[in-house]
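# Fold the stuff below for me.
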Amino acid sequence: MKKIDKNSIDPEVFKLYDAYAHNKMERREFIEKLSTYAVGGLTVASLMSFIMPNYSDNIVIKADDPALETETITYQSPDGGGAIKAQLSRPKNAKGKLPGIVVVHENRGLNPHIADVGRRAAKEGFITISPDALTPLGGYPGNDDDGRALQSKRDKNEMLNDFIAAFNYLKNNDECSGNVGVVGFCFGGWVSNMMAVKVSELKAAVPFYGGQPPLEEVPNIQAPLLLHFGELDERVNAGWPDYEKALKENDKDYEAHIYPNANHGFHNDTTPRYDDEAAKLAWGRTIEFFKKHLS
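I've put the predicted structure just below:
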């Protein structure tokens, strides 16, 4: 199969994938439109293989990393969804109680990448919980296409409540200091914004390219915010000016960064939308932010 250079791909391909990944078009329509860009020796199959996540070759911190204690735990859904499964990860042999971070997945369940992100945060000295909102439907099914289909069957506010319950689980964990923040990506970015609205005890929120909360609820935000956006992410960025205006009008503590030439999903290093420079800068800022506000 011909090796594809990311820089040779028409930007419209990434927009198509974004629409498909967010359930704006069916798979058949996505493939039909993608075929327009299968030129110059490229095939639809090679484009599909290129643009889809590659988890197996891009795990940074493995689940059995000897420096961490990582396990699967369960806690109760507050909306009658039963037990929610989550990855709990923390440094091995840590001295004293640790600050906590809730790690919120995208719109496809707890896939290998987000579980990896939870472990990356644990490596930085935090106890992290990474829930799988698809647990009531059997959990992440092993691929993102089916994961998106499953997640679309759940009510997003019920899932929000499941992540708030994860906050409470972590806050009350014997190994946690009680100072807990949240970081989320895409759908998880919206959850992070909404947890800042809903959870008065939240100490910090870091939405990566996440949808905004209702502007009338901005006055309820108590946690400091660190917001990350990709410059090319027109869909999410459209709501930012009004959100920023509301944050300013209500004198909220926030910091926002728009990363040049970066797409939606720029932090996800398993897809070609990944932007190495932007991702590393954003993650470094995120860890520094949590160390400041959760200590």
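
# contacts, neighbours, all on C-alpha from now
Will do.

# quick one, helices of the protein?
11-21, 27-34, 44-51, 112-123, 144-151, 156-171, 187-198, 234-237, 240-249, 276-294 (DSSP state H).

# what angle separates the fourth one from helix 276-294?
Regarding helix 112-123 and helix 276-294, their directions subtend 50 degrees when assessed with axes from the mean of the first three to the mean of the last three CA atoms, to 10 degrees.

# try the fifth one
Taking the same axes, to 10 degrees, one finds that helix 144-151 is oriented at 40 degrees with respect to helix 276-294.

# Just the buried positions in helix 144-151, please.
Counting neighbours by 16 or more other CA atoms under 10 Å, one finds that the buried residues in helix 144-151 are 144, 147-148, 150-151.

# Quick one: end-to-end distance for stretch 121-138.
26 Å (CA to CA, to the nearest Å).

# should've said stretch 215-223
16 Å.

# Stretch 194-210 too?
10 Å.

# Sequence B follows; please return its structure for comparison with A:
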Amino acid sequence: MGQHIEIDTTGGTINAYRADPEGAPLGGIVLIHELWGLVEHIADVADRFAAEGYLVVAPDLLSNIGITPEVGAELAALRSHPDPKVRADAQPAFREKLSAAHSPDYAQWAISVLQQVTDYVSAQFDEEGDLATVGFCFGGTYAWALGAADARIRLAVPFYGIPPEHSSFADIQGSVLAFFGETDERVTSTLPATSAALAETDVDFTSVVYPGVGHAFFNDTNPATYDADAANDAWAQTLIALGRAIPS
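Sure, this is the predicted structure:
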């Protein structure tokens, strides 16, 4: 259903995966991958959204700093390896490969690129299209950031993503639907402060915390983290929110 494309940005040419619906799109979605990059799982999610009627573009935000989809898939496999020694021995590789993605300069570059990807998606419509962003983990953080940086985003859906410190909640013009796993303490522990900060704004914010569920519960390629019940419910709620934010 989808195809790999290139998008020229002021931050350099990036790769992306584009999935088109069969008919006229209901709206556009900027889909943001996990820390493993633009792996096949994200292409599959893009195809699923396209099957629901949306034009989806998933940019590759990590190949330019050395985390190609192939490298990301290898790191993901090591992180979820059943042998604790293999996971421990892989830690230096994680730190080396992922360090650049945590720098302020990278964050500034990534947000600029995401806004230009939003330009690309918007330009696919005869009139300014209704746009949303969905992201997972690393991508969840950047879904928050894009929602704050770009007023065209009508809905941001961060899955287990911590809001970035450099984004202002008051700048979010659309609504936010955020998903968390109860046992994902590093991420879920930020929810009270996030909810309190958003309560001081006019942002329509909904959070969903799934009991007994951990991080990356939506990723059906990782049997160690995937939870079908939570994933199916989050998918259904996301589609309902998209229908409200981007009415056909």
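
# Of the buried residues of helix 144-151 of structure 1, which is the nearest to Ile287 of structure 1?
Nearest to Ile287 of structure 1 out of these is Asp144 (CA to CA; 27.0 Å).

# how close does the residue mapped onto that closest one from structure 2 sit to Phe125 of structure 2?
For Asp144 of structure 1, the aligned residue in structure 2 is Ala73 (criterion: TM-score structural alignment). Separation of Ala73 of structure 2 from Phe125 of structure 2 (CA to CA) stands at 33 Å.

# Ok, Ala110 of structure 2 next?
Using CA to CA, Ala110 of structure 2 is found at 24 Å from Phe125 of structure 2.

# and what of Trp109 of structure 2?
26 Å.

# next one: His166 of structure 2
Counting by CA to CA - His166 of structure 2 and Phe125 of structure 2 are separated by 31 Å.

# Could you do Glu6 of structure 2 as well?
Counting by CA to CA, the gap from Glu6 of structure 2 to Phe125 of structure 2 is 18 Å.

# Now for Thr221 of structure 2, how many residues are close by?
11 (other CA atoms under 10 Å).

# What does it correspond to in structure 1?
The alignment partner of Thr221 of structure 2 in structure 1, by TM-score structural alignment, is Thr270.

# how about the nearest residue to the most centrally placed residue in structure 1, chain neighbours excluded?
Structure 1 has Phe185 as the residue nearest its centroid, 2.1 Å off, counting by CA atoms, centre = their mean. Of all residues not flanking Phe185 of structure 1 in the chain, Phe208 sits nearest, at 4.8 Å (CA to CA, 6 or more residues apart in numbering).

# What's the one you found aligned with over in structure 2?
Checking TM-score structural alignment: Phe208 of structure 1 goes with Phe159.

# residues contacting that match?
Going by CA atoms under 8 Å, 6 or more residues apart in numbering, Phe159 of structure 2 touches 134-137, 139-140, 178-180.

# out of those, who's nearest Ala245 of structure 2?
Nearest to Ala245 of structure 2 among those, with distances taken as CA to CA, is Val134, at 13.0 Å.

# OK, contacts around the closest residue to Met194 of structure 1 other than its chain neighbours?
Nearest non-adjacent residue to Met194 of structure 1, counting by CA to CA, 6+ apart: Pro213, 5.8 Å away. Pro213 of structure 1 makes contacts with 190, 193-194, 197, 243, as judged by CA under 8 Å, 6+ apart.

# Next, count neighbours for the closest residue to His215 of structure 2 other than its chain neighbours.
Nearest residue to His215 of structure 2 in three dimensions, chain neighbours excluded: Asp184, at 5.1 Å (CA to CA, 6+ apart). Look at Asp184 of structure 2: counted by other CA under 10 Å, it has 18 neighbours.

# Need the counterpart of Asp184 of structure 2 in structure 1.
Per TM-score structural alignment, Asp184 of structure 2 is aligned with Asp233.

# again with Ala143 of structure 2
Here Ala143 of structure 2 is matched to Ser192 in structure 1, going by TM-score structural alignment.

# Show the contacting residues for the residue nearest to the centre of structure 1.
Taking CA under 8 Å, 6+ apart as the test, what Phe185 of structure 1 contacts is 104-106, 207-210, 265.

# mind listing which of the residues you listed are in strands?
104, 207-208 (DSSP state E).

# So which residue of structure 2 lies furthest out from the middle?
Of all residues in structure 2 (CA atoms, centre = their mean), Lys85 lies farthest out, 30.0 Å.

# how much space between that residue and Leu26 of structure 2?
For Lys85 of structure 2, the distance to Leu26 of structure 2 - CA to CA - is 48 Å.

# which one is the match of Asp144 of structure 1 nearest to, not counting chain neighbours?
Ranked by CA to CA, 6+ apart and with sequence neighbours excluded, the top spatial neighbour of Ala73 of structure 2 is Trp36, at 6.2 Å.

# Alignment lookup: the one you found to structure 1.
By TM-score structural alignment, Trp36 of structure 2 lines up with Arg108.

# For Asp132 of structure 1, see how far away its match is.
9 Å.

# likewise Arg120 of structure 1?
Taking CA to CA, one finds Arg120 of structure 1 at 17 Å from Asp132 of structure 1.
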